[in-house]
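Visitor: Only the shape, not the letters, is given here:
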C-alpha cells in the first residue's frame, strides 16, 4: 500500500521543458483554481477545497526537502500554504455563519469596500510581515527571498480580505500574481507559474462579479 501511495505522490509528467513536473503540482493548482471559482461565486465550499490544494502544494514547494524534480525550496510558497489553511478555516466558519443567516440563499458573504481604519491596519500589517518574512526566508535560503516574501505577505492579506468580504482583495491577488509568475517560472514550477497568469485575468472577473453584486445593495440603502 505504501509503495502505491509513494508512486502516486511521485508521479511525473514530462512536458519537454528540461525537467519533469509533478502531477501533484498540477492537481494542487486545480484545487486552487476550483477554490478561486467558488470564491468568486461566494460559495462556502471554496474554503475546504482550497485547503486540500494547500496541503498538496505544501509538499510541492519544498522541492529540496521532498526530493522533487524542482529541487529548489520556496519556503515562502510553502509557508503560505500553512497560513492559507489557518485563514481558510476562519473564512469557512465566517461564510458558513453568513449563509445560515441568509436562510434559503446560498450566498456566504456580502462584498464591501474596506473601511479607512481597516486599510490603515492592513498597510501596517503588510509592512511588518514583509520585513519579518524577508529576514526569515533569506535565513532559510529560500529561492528569491524578496519576491517570495512579497508573495507570502500579499497572499495572507488577500486571503484575509476574502474572508472579510473586502473587494480590495482581488487587487492584492493581482499584485501577487505579477511577482509570482517570473519567480515560479525561473524556479521551474511551470504549472504554478501558468496558473498565476490565469489567476491574474480571473481576478478581474472576480472583482467585477463582487462589485456588481455590491452595487444593488448600496442602491437599496
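Guide: Nice, thanks for sending it over. Note that the structure is a prediction, hence the values are computed from the model and not measured. Numbering: from 1, shown residues only.
Visitor: use CA for all of it now, contacts and neighbours both
Guide: Will do.
Visitor: Nearest the middle, which residue of the chain would you pick?
Guide: Nearest to the geometric centre of the chain sits residue 155, at 5.7 Å (CA atoms, centre = their mean).
Visitor: does that one really touch residue 175, like I thought?
Guide: No - counting by CA atoms under 8 Å, residue 155 does not reach residue 175; the two are 9.5 Å apart.
Visitor: Presented hereafter is structure B, for comparison with structure A:
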C-alpha cells in the first residue's frame, strides 16, 4: 500500500507518516495514563493501528504483532477501567507477590516461546536472522503485552515493565529504520519513570497507614 509507505524527510531521514503520527498517539497514551483518563484506551487503539501499519511496512513482524495485541488490550483496558470507575476514581495498587512472579514468568517463558515461533516461521526481521535479533523482537512483543495487561488492571508495576521493554525497544527501533519510534522510546523512558512515581504517590496517599508504618 503506497500510502502506508509514504514518508516525509526529517533531518535528512525518511520518516513514515504512520510511524510519526502513531508515535504522537503513543506519547499521548502515556500522558493520559498518568492522569488515569479513560481517553488512554481509544488513543492507544488508534496509535496501535498506525504503528501496526508502519511496522508491517518496515518488516518488523514482532512489533507489528505487538501493536495488534495492543489494540485488543486497549479494548480490555477500557473495559477494566470502566469497571473500576463506576462509583469512584480508579484505584491503583502495586502488584502482589504472586502477580509479580506471574508477570516475570510470562515475560521469560513468553519470550522463549515467541522467539522459537518467530524463528521457525521467519516472522521477524528477515529470513535467516540470528536468534539474538529475533529474540529482541519477541521480547518487545511479550513485554509490551505484559505491561499493557498490568496497565489494564491498574497495577503500578506496569510502568516498571515498560522500562524493561524500552531498554531493548530503543536500539531495535533505530536498527529497523523506525527513527521516530526510536526517539519516542527514549522519551517514553522519562515519561514512564515520571508516571511510576506519580501512581506510587497516589497509592501511598490513599493508604496513609503505609506512610505511618515507614
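Guide: Noted; the coordinates are in hand. These numbers were taken from a predicted model, which means no experiment stands behind them.
Visitor: In contact with the residue nearest to the centre of structure 1, which residues?
Guide: Counting by CA atoms under 8 Å, 6 or more residues apart in numbering, residue 155 of structure 1 makes contact with 80, 84, 172, 173, 176.
Visitor: what do we get in structure 2 for it?
Guide: By TM-score structural alignment, residue 155 of structure 1 lines up with residue 144 in structure 2.
Visitor: which SSE is its match in?
Guide: Assigned by DSSP states H and E, residue 144 of structure 2 belongs to helix 131-152.
Visitor: Any idea how far that helix is from the middle of the chain?
Guide: From the chain centre to the centre of helix 131-152 of structure 2 is a distance of 8 Å (CA atoms, centre = their mean, to the nearest Å).
Visitor: buried sites along that helix?
Guide: In terms of neighbour count (16 or more other CA atoms under 10 Å), helix 131-152 of structure 2 has its buried residues at 134-152.
Visitor: what do you get for stretch 70-77 of structure 2?
Guide: 70, 71, 73, 74, 76, 77.
Visitor: how far apart are that stretch and its match in structure 1?
Guide: When structure 1 is superposed, stretch 70-77 of structure 2 averages 1.1 Å from its matched positions, counting by mean CA distance after the TM-score superposition for structure 1.
Visitor: where's stretch 180-199 of structure 1 relative to the chain centroid, distance-wise?
Guide: 13 Å.
Visitor: Could you give the residue range in structure 2 aligned to that stretch?
Guide: Counting by TM-score structural alignment, stretch 180-199 of structure 1 falls onto residues 169-188 of structure 2.
Visitor: quick one: contacts of that stretch?
Guide: With contacts defined as CA under 8 Å, 6+ apart, stretch 169-188 of structure 2 is touched by 15-16, 19-20, 23, 27, 30, 58, 60, 136-137, 140, 166.
Visitor: quick one, helices of structure 1?
Guide: Ranges of helices within structure 1 are 2-9, 23-40, 46-61, 63-66, 75-101, 116-140, 145-164, 169-186, 190-220, based on DSSP state H.
Visitor: Show me which residues of the fifth one are buried.
Guide: Buried residues in helix 75-101 of structure 1, counted by 16+ other CA under 10 Å: 75-81, 83-85, 87-88, 90-92, 94-96, 98-99.
Visitor: same check, this time on the last one
Guide: For helix 190-220 of structure 1, burial by neighbour count (16+ other CA under 10 Å) applies to 190-193, 195-196, 199-200, 202-203, 206-207, 209-210, 214.
Visitor: Likewise for the shortest one?
Guide: Buried residues in helix 63-66 of structure 1, counted by 16+ other CA under 10 Å: residue 63.
Visitor: quick one, what contacts residue 92 of structure 1?
Guide: 44, 45, 47, 48, 163.
Visitor: mind checking what the fourth one lines up with in structure 2?
Guide: Meaning residue 48 of structure 1. When structure 2 is aligned by TM-score structural alignment, residue 48 of structure 1 is paired with residue 42.
Visitor: What is the neighbour count of that match?
Guide: 17 (other CA atoms under 10 Å).
Visitor: Residue 3 of structure 1 now?
Guide: Using other CA under 10 Å, residue 3 of structure 1 has 8 neighbouring residues.
Visitor: And residue 37 of structure 1, by the same measure?
Guide: Per other CA under 10 Å, the neighbour tally for residue 37 of structure 1 reads 17.
Visitor: How about the one 10 residues further on?
Guide: By the other CA under 10 Å criterion, the neighbourhood of residue 47 of structure 1 contains 26 residues.
Visitor: Likewise for residue 97 of structure 2?
Guide: Neighbour count for residue 97 of structure 2, taken as other CA under 10 Å: 9.
Visitor: Trace it over to structure 1, please.
Guide: In structure 1, residue 97 of structure 2 lines up with residue 116, judged by TM-score structural alignment.
Visitor: Compute the distance between its match and residue 6 of structure 1, please.
Guide: Computed as CA to CA, to the nearest Å, the residue 116 of structure 1 to residue 6 of structure 1 distance reads 50 Å.
Visitor: Pull the contacting residues for the nearest residue to the match of residue 48 of structure 1 once chain neighbours are set aside.
Guide: Counting by CA to CA, 6 or more residues apart in numbering, residue 42 of structure 2 lies nearest to residue 74, which is 7.0 Å off, once chain neighbours are set aside. Taking CA under 8 Å, 6+ apart, we find residue 74 of structure 2 in contact with 41, 42, 44, 45, 148, 152.
Visitor: Swap in 7 Å and give it another go.
Guide: Residue 74 of structure 2 makes contact with 41, 44, 45 under the criterion CA atoms under 7 Å, 6 or more residues apart in numbering.
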